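Trainee: just a sequence and a predicted model for now, questions to come.
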Amino acid sequence: MPLRQQATTPPSEPVRLAGIGDEAAPDIAGQVAAVRRLGWTALELRTVDGIPVAALDAHRVRSIRDELDRAGIHVVCLDSRIGGWARPVSTGFATDLAELDTLIGHGAILAVRAIRIMSYPNDGLPETRWRATVVDRVRQLTDRAAGAGFVLLHENCSGWAGQSAERALDLLAAVGNPALRLLFDTGNGVAHGYDGLSMLAELVPHVAHVHVKDGVATPEGPRFTLPGDGDARVADCLRLLLDHGYRGAVSLEPHLAVAPHAGRVVAGADGVARFVEAGRRLDALVHEPARRAVAG
């Protein structure tokens, strides 16, 4: 099946605003309703009905595609579990190769060429062996993705290259394939204890996708907030990206209705309402500087 043409950013829009749909609702109808209430036309898919997108069969993915087509919604990224917090470096690699193959098939159905990955939390390996294993695995994954016309997006989250700009740049250089780019999450620095804006300043030329969340660190762990109300300096991150010509997708992942690691889920209207509230704040943070520039 040929890929449908993907939507591009209209010239008047600084970026494409999207939402990680299961942050609003578990079902695809609820996810669509949330982004449509915001006036957006893009979703990022992580789970549907609580099922990771890679665990859905092709028939279900085609039905999702048809529902999205009817709603005028396109998909900007598929979120994998590859190299993530639940798959340390000791996990068998065959699982990730199989997941990538599945997501390549799903991406062909959904007309999306971007897949989010991470870089394998350690599980007792010495530093040099941990790095070597990560580089080897990500190189194989990237070669496989590139052969199918896909791009892998490495997130600044779990894994060897997730919490340091130096390591992220090392990974890009070691893999040496333009099919590996970076996904920057504004709130992960708060969650993991580093300065996200400083990291972004070093990585911004390589960023091809963005997640937005915000929060404050507490002794019990991060407390997530509306974008702009926490310590992640979301507005400064967005300004830095736009000033460097970023015109990709910005996906809302507020962790207000859903906090996957904590098992917190707010279902139904409350979940959608909190997602929409965060989305309106994000819309203002992205567009207000542009409006002021035009007015000036």
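Mentor: Noted; the coordinates are in hand.
Trainee: switch to C-alpha atoms for all contacts and neighbour counts from now on
Mentor: Fine.
Trainee: surely Pro227 forms part of a helix?
Mentor: No. Using DSSP: H, G, I helix; E, B strand; the rest coil, the assignment for Pro227 is coil, not a helix.
Trainee: what about it, distance to Ala54?
Mentor: Per C-alpha to C-alpha, to the nearest Å, Pro227 is found 29 Å from Ala54.
Trainee: these two: who's more crowded?
Mentor: Shown here are Pro227 and Ala54; by other C-alpha atoms under 10 Å, Pro227 has more neighbours (29 against 24).
Trainee: what's the distance between stretch 218-235 and the middle of its chain?
Mentor: 18 Å (C-alpha atoms, centre = their mean, to the nearest Å).
Trainee: same check, this time on stretch 194-201
Mentor: For stretch 194-201, the distance to the chain centre is 17 Å (C-alpha atoms, centre = their mean).
Trainee: for that stretch, buried residues please.
Mentor: Within stretch 194-201, the residues that count as buried by 16 or more other C-alpha atoms under 10 Å are Asp195, Gly196, Leu197, Met199, Leu200.
Trainee: and if you look at stretch 14-21?
Mentor: In stretch 14-21, counting by 16+ other C-alpha under 10 Å, buried: Pro14, Val15, Arg16, Leu17, Ala18, Gly19, Ile20, Gly21.
Trainee: what residues are up against the last one?
Mentor: Contact criterion C-alpha atoms under 8 Å, 6 or more residues apart in numbering gives Ile28, Gln31, Val32, Ala34, Val35, Leu43, Glu44, Leu45, Arg46, Thr47 as the residues in contact with Gly21.
Trainee: here comes the other one, which I'd like you to weigh against the first:
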Amino acid sequence: MQGDLRPALAGIGDEAAVDLTGQLAAMRRLGWPGIELRAVDGVALADLSVHDLRRTVRQVSAAGLDVVCLASRIGNWARPITAPFDADLRELDVLAGQCGAFGTRYVRIMSYPNDGLAEAEWGARARERVARLAERATEHGITLLHENCAGWAAADPDRALRLLAEASSLRLLFDTGNGVDHGYDALELLRPLAGHVAHVHVKDATGGPGAATYVRPGDGEARVADCLRLLLNSGYAGSFSLEPHLVARPHDGEQADASAADRFVDAGRALERMLGELLAPYAAGASARGRS
């Protein structure tokens, strides 16, 4: 790893609070420079009115925060491969405009859960859709990030690499904790993909497929520290965006409650400690070189 040893920290705001004021307050408590946006006042970004979007842009700007990514619903658990594609194209067009307003270039997508299709047809349709989305994103001047969560290429590195080959502008978003709930080893998934990762979500969990219990980073079984170490050793220089799922879990319909902000900040401090320990050897090496 080279350059600035201070990690770029951010968090998905609606994990801390439903309302934007609460989301910004949590980031202020942590003192982090970035925020990732997914929903404001319980409304998905792409569904915000013009008035609410302008208000959101003003408040985020006034808070001095960088928007590191917009987390979309494109290809996610609620939109299987048989769902109308037009909804995803419309959402992409809306979010592309919002990227300009927020000053970010990244939009998170997934690669479409199956819905009764044969494996070959599922894969062909998913790759075609993602390739079309990535091409459209390029026309808008933004970059799509595929997350290892729901969809055809979520849990298989060979599929992810094939998706990248067929959508050349696509990059990867790696989530450290998804493997526990989806039944794969996140570190093993990451090994061949680390060089393609442009954004990271951090969460941790115990349990097993379909029955994960989410915990602070470092307290679970997701091998979070090992994943982050591998990324740092691979030259990763993007943001680490906290998505702890301790209270808010959109796929289960769970929104942040009164306890969410405190638990979010606590998880953020755990992430800071973990990254501090991981970066200590780099800092020591830089210090030694400075004295030589």
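Mentor: Okay, I see it. Just so it is clear, the structure is predicted and the values come from calculations on it, not from any experiment.
Trainee: where does the TM-score land?
Mentor: The TM-score (TM-score structural alignment, normalised by the length of the second structure) is 0.93; 284 aligned residues with a C-alpha RMSD of 1.6 Å.
Trainee: picking up where we left off before, and the buried residues of stretch 14-21 of the first structure, which two are the farthest apart?
Mentor: Pro14 and Gly21 (21.4 Å; C-alpha to C-alpha).
Trainee: the aligned residue in the second structure for Gln140 of the first structure: neighbour count?
Mentor: Taking TM-score structural alignment for the superposition, Gln140 of the first structure sits opposite Arg132 in the second structure. When neighbours are counted by other C-alpha under 10 Å, Arg132 of the second structure registers 15.
Trainee: before we move on, what about the one 3 residues further on?
Mentor: The burial count assigned to Glu135 of the second structure is 19, neighbours taken as other C-alpha under 10 Å.
Trainee: break down the stretch 101-250 of the first structure into its helices, ranges please.
Mentor: 127-147, 165-175, 188-192, 196-203, 234-243 (DSSP state H, counting those that start in this stretch).
Trainee: now do the contacts for the residue positioned nearest the centre of the second structure.
Mentor: The centroid of the second structure falls nearest to His201 when counting by C-alpha atoms, centre = their mean (4.3 Å). Going by C-alpha under 8 Å, 6+ apart, His201 of the second structure touches Leu173, Phe174, Asp175, Thr176, Phe240, Ser241, Leu242, Glu243.
Trainee: quick revisit: in helices, which of the contacts of Gly21 of the first structure appear?
Mentor: Ile28, Gln31, Val32, Ala34, Val35 (DSSP state H).
Trainee: top of those by number of neighbours, please.
Mentor: That'd be Ala34 among those, by other C-alpha under 10 Å, with 27 neighbours.
Trainee: map that one onto the second structure.
Mentor: Using TM-score structural alignment, Ala34 of the first structure pairs with Ala26 in the second structure.
Trainee: so how far is Arg38 of the second structure from that match?
Mentor: 15 Å.
Trainee: do Asp14 of the second structure as well
Mentor: 7 Å.
Trainee: more neighbours, these two?
Mentor: More neighbours surround Asp14 than the other of Asp14 of the second structure and Arg38, with 28 against 21 (other C-alpha under 10 Å).
Trainee: the counterpart of that one in the first structure and Thr91 of the first structure, how far apart?
Mentor: Aligned against the first structure by TM-score structural alignment, Asp14 of the second structure finds its counterpart in Asp22. According to C-alpha to C-alpha, Asp22 of the first structure and Thr91 of the first structure sit 26 Å apart.
Trainee: same question for His287 of the first structure.
Mentor: 42 Å.
Trainee: same thing with Ala29 of the first structure?
Mentor: 34 Å.
Trainee: Leu256 of the first structure: neighbour count?
Mentor: Leu256 of the first structure - counted by other C-alpha under 10 Å - has 23 other residues nearby.
Trainee: could you do Ser90 of the first structure as well?
Mentor: Neighbour number of Ser90 of the first structure under other C-alpha under 10 Å is 14.
Trainee: contact partners for the nearest residue in space to it that is not next to it in sequence?
Mentor: Nearest residue to Ser90 of the first structure, sequence neighbours excluded (C-alpha to C-alpha, 6 or more residues apart in numbering): Asp123, at 6.1 Å. Asp123 of the first structure makes contacts with Pro88, Val89, Ser90, as judged by C-alpha under 8 Å, 6+ apart.
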